[in-house]
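Peer 1: structure, please.
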Amino acid sequence: MRVLQLIDTLNTGGAERMAVNFANMLSTQIEGSYLCTTRSEGLLKENVLNEVSYLFLNKKSTLDFRAIKKLNRYVIQNKIDVIHAHATSYFLATVMKLLNPKLIVIWHDHYGNSEFLEQRPQFVLKKCSKFFNHVFTVNKNLEAWDSQHLLAKKVTFLSNFVSPDTNLAITKLLGMSEKRMVCLANLRPQKDHINLLKAFEIVIEKHQDWTLHLVGKDFEDDYATEVKNHIFEHQLEQKVFIYGSCKDVSQILQSCDLGVLSSKSEGLPLALLEYGMAGLPVVVTNVGDCDKVIASTEEGVLVAPENHEALASAMLILLENNSLRQQLAENLKYKVQNDFSARKAIKSVIEVYKSYKK
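Peer 2: Okay, here's the model as predicted:
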């Protein structure tokens, strides 16, 4: 079996990391594992194993006929059986299906605004979904929405899994050792960094030696400007540090002491799983499937979204109780290693691929 993972970019987002994870893991499990990036490359390209055949289309528009021909030629030459399209790459996968009717098309729905699905654009997606053999979703909300609104033959939930990077530590973190909290999230509005910054301001009134480290892609847009302006206007420049996209995420997390997420909406955040694998205690907002990971108060702390006072209160509880932090971290790491393993996810995916191959 030959399977192509299709993704728009290789920036350090959750969907992109999962596409690379699948391509890498499948390279030892099936005849051929392929990865195609359609629009732009990024830091994650360095994480792609040599065993994975890689193609970059440099697609310039939705109907870039040069890119379509290039991918179609690649599919035919490599005798691709399955296209596993992630996130917004579903349209190109649909075009490939029209050109190659025997292709199996799997769509992986990573939609991050799963708390606001009533606002989701669906016209083109619904038309394309007629050609999907199967849909995977990253949480139960998406599974229910896709089952109701799309025309795909089958929709199932597939949990994200974590695959730590093996890059050497290159990022020098500021702040005091053992006094660092980290937020691993691209600078996007749904991640609600402003809520986190307001909570952190409350925290450092009592604990001035703690620092906050923001790791994730800076799109240099209005939202990023808003975050930076808030840091400047509230005189947090010596307490809050922005690093942008980083290659050595696993090593960064090992150098931190508390993982936080303050999102308004999520699917199942890969960052939360990465916190667990790194042995961090966590405080996260109760959105998406975060409560499937933090299923009890023994595994972490869940708080309501868009409530900086509740977030600050939870952060203070953990900052002021070292033994509680250690216990929560141990429990979460055990949970992630056992319930969100790559091996289990890959086995499920291969079974779905095979079920459609005649």
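
Peer 1: from here on, just use CA atoms for contacts and neighbour counts.
Peer 2: Noted.

Peer 1: just the helices in the stretch 1-150 of the chain please.
Peer 2: Taking DSSP state H, counting those that start in this stretch as the criterion, the stretch 1-150 of the chain contains helices spanning 14-26, 65-77, 90-99, 123-129, 140-149.

Peer 1: just send the ones you listed back as a markdown table, with distance to residue 304 and mean neighbour count too.
Peer 2: Below are these laid out as a markdown table (distance: least, Cα to Cα, whole Å; neighbours: other Cα atoms under 10 Å):
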| stretch | distance to residue 304 | mean neighbour count |
| --- | --- | --- |
| helix 14-26 | 22 | 22 |
| helix 65-77 | 44 | 15 |
| helix 90-99 | 33 | 20 |
| helix 123-129 | 31 | 16 |
| helix 140-149 | 17 | 17 |
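
Peer 1: compare with the first, here's sequence two:
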Amino acid sequence: MKVLHVNAGLENGGGLSHIVNLLTEAKQEGKDFELLTLAEGPVAQAAREHGIETHVLGANSRYDLASLKKLTRFINDGDYDIVHTHGARANLFLSLIHKKIKATWCITVHSDPYLDFAGRSLLGKIFTSLNIRALRRADCVFAVTECFARLLINKAQVDKNKVHVIYNGIVFHNDSEIPAKYEHTYFNIINVARTEKVKGQELLLKAVKQLNDQHIRLHIAGDGSQLEPLKALTRQLNMAPQVTFHGFMTHHQLSSLYKRIDLAVLTSYSESFPLVLLEATDNLIPILSTDVGDIHRMIPGPEYGFIAKVGDIDSIAKQVNLAVNKSNKELRQMAHAEKRYAEEHFSIKNQLDSILAVYRTF
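Peer 2: Here you go, the predicted structure:
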């Protein structure tokens, strides 16, 4: 079975990790998976670094529809059995040529398609509509949570027989491979996410402010349209000494920072199945999330992590405070319990096996 995964190529966050982790596992298992990005960028670069066979279509812009003929020819000449797209732009390109290709077309929905272009006025509404239409046209749709599956079936009106729930996974490391934690003075919290409204970093800032605990330090690792507004809010709240904005960080940079982190937090308004929390878990860091997506599958009880209400500053503050007031021993026990649970349920091998099982039905 020959499979081509397609992505726009400019992804820098969880989508990049999802694609590269999946194709790396496939390569190690001897599967015939390749990657095509519409443009040169971080995804192609990361894939090459992992030894994944990678092609770049060379689209001249986000809207270079002239490259559709090239894409059609590439897929048909390559004799691929499955073409698997990730992201709205790749979905759009395949929706325009899917009747001209011989391969079966699958899509992975990584995020809420109704929120992907939120706040982008008329253009955002147009892209949302085009992406929903693409989801309906595909032969197969993978949803990374049960919540997304229900949304696709009930709201987007995707044929329920096409929708399959497959949770994200990562490569977990042996505890002995995890760098030892540094001794540090403060209770360090990290938020790894794009600085966009949907990620809710303003809620976290306000929650930490509410606690009025100078022992807490907050590290925000991410870039995006809300970075400067978030910095302005930090100044407005007189929190500058407590907050560090790192901008986008590579996995290597994050690994170094994780050595002195006590809690990893996501305060998003919407999420799928966040890989950044699995990666924190792998690094034996306790996790806290708002009640988004299928987070209860990742944090099945209070002994595994903390869950706050979506959009609720008081609830977020309460959960952060619970973490801050636990002993180091209690936090270590929680981190180990969550890692053992996550390793069993959310490995990249489990994810690949589930995807292959669906591929084989075509």
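
Peer 1: ok, back up a step: so which of the helices of the stretch 1-150 of structure 1 comes closest to residue 346 of structure 1?
Peer 2: With Cα to Cα as the measure, helix 14-26 is the member of these nearest residue 346 of structure 1 (7.3 Å).

Peer 1: residues in contact with residue 26 of structure 2?
Peer 2: 32-33, 352 (Cα atoms under 8 Å, 6 or more residues apart in numbering).

Peer 1: surely residue 192 of structure 2 touches residue 275?
Peer 2: No. With contact defined as Cα atoms under 8 Å, residue 192 of structure 2 does not reach residue 275; the gap is 10.1 Å.

Peer 1: more neighbours, those two?
Peer 2: For residue 192 of structure 2 versus residue 275, the count of surrounding residues by other Cα atoms under 10 Å is larger for residue 192: 24 against 18.

Peer 1: mind checking what that one lines up with in structure 1?
Peer 2: Here residue 192 of structure 2 is matched to residue 184 in structure 1, going by TM-score structural alignment.

Peer 1: separation between the closest residue to that match other than its chain neighbours and residue 124 of structure 1?
Peer 2: Using Cα to Cα, 6 or more residues apart in numbering and skipping the chain neighbours, the partner closest in space to residue 184 of structure 1 is residue 215 (4.9 Å). Residue 215 of structure 1 is 33 Å from residue 124 of structure 1, where distance means Cα to Cα, to the nearest Å.

Peer 1: what is the equivalent residue in structure 1 for residue 316 of structure 2?
Peer 2: In structure 1, residue 316 of structure 2 lines up with residue 311, judged by TM-score structural alignment.

Peer 1: which other helices and strands contact the helix or strand where that match lies?
Peer 2: Residue 311 of structure 1 belongs to helix 308-319 when assigned by DSSP states H and E. Using 3 or more Cα pairs under 8 Å, 6 or more residues apart in numbering; DSSP states H and E as the contact criterion, the elements in contact with helix 308-319 of structure 1 are helix 193-206, strand 282-285, strand 301-303, helix 322-339.

Peer 1: outside of the first one, which residues touch it?
Peer 2: What it means is helix 193-206 of structure 1. With Cα under 8 Å, 6+ apart, helix 193-206 of structure 1 has contacts from 187, 210, 212, 227, 230-231, 261-263, 306-309, 311-312, 315-316.
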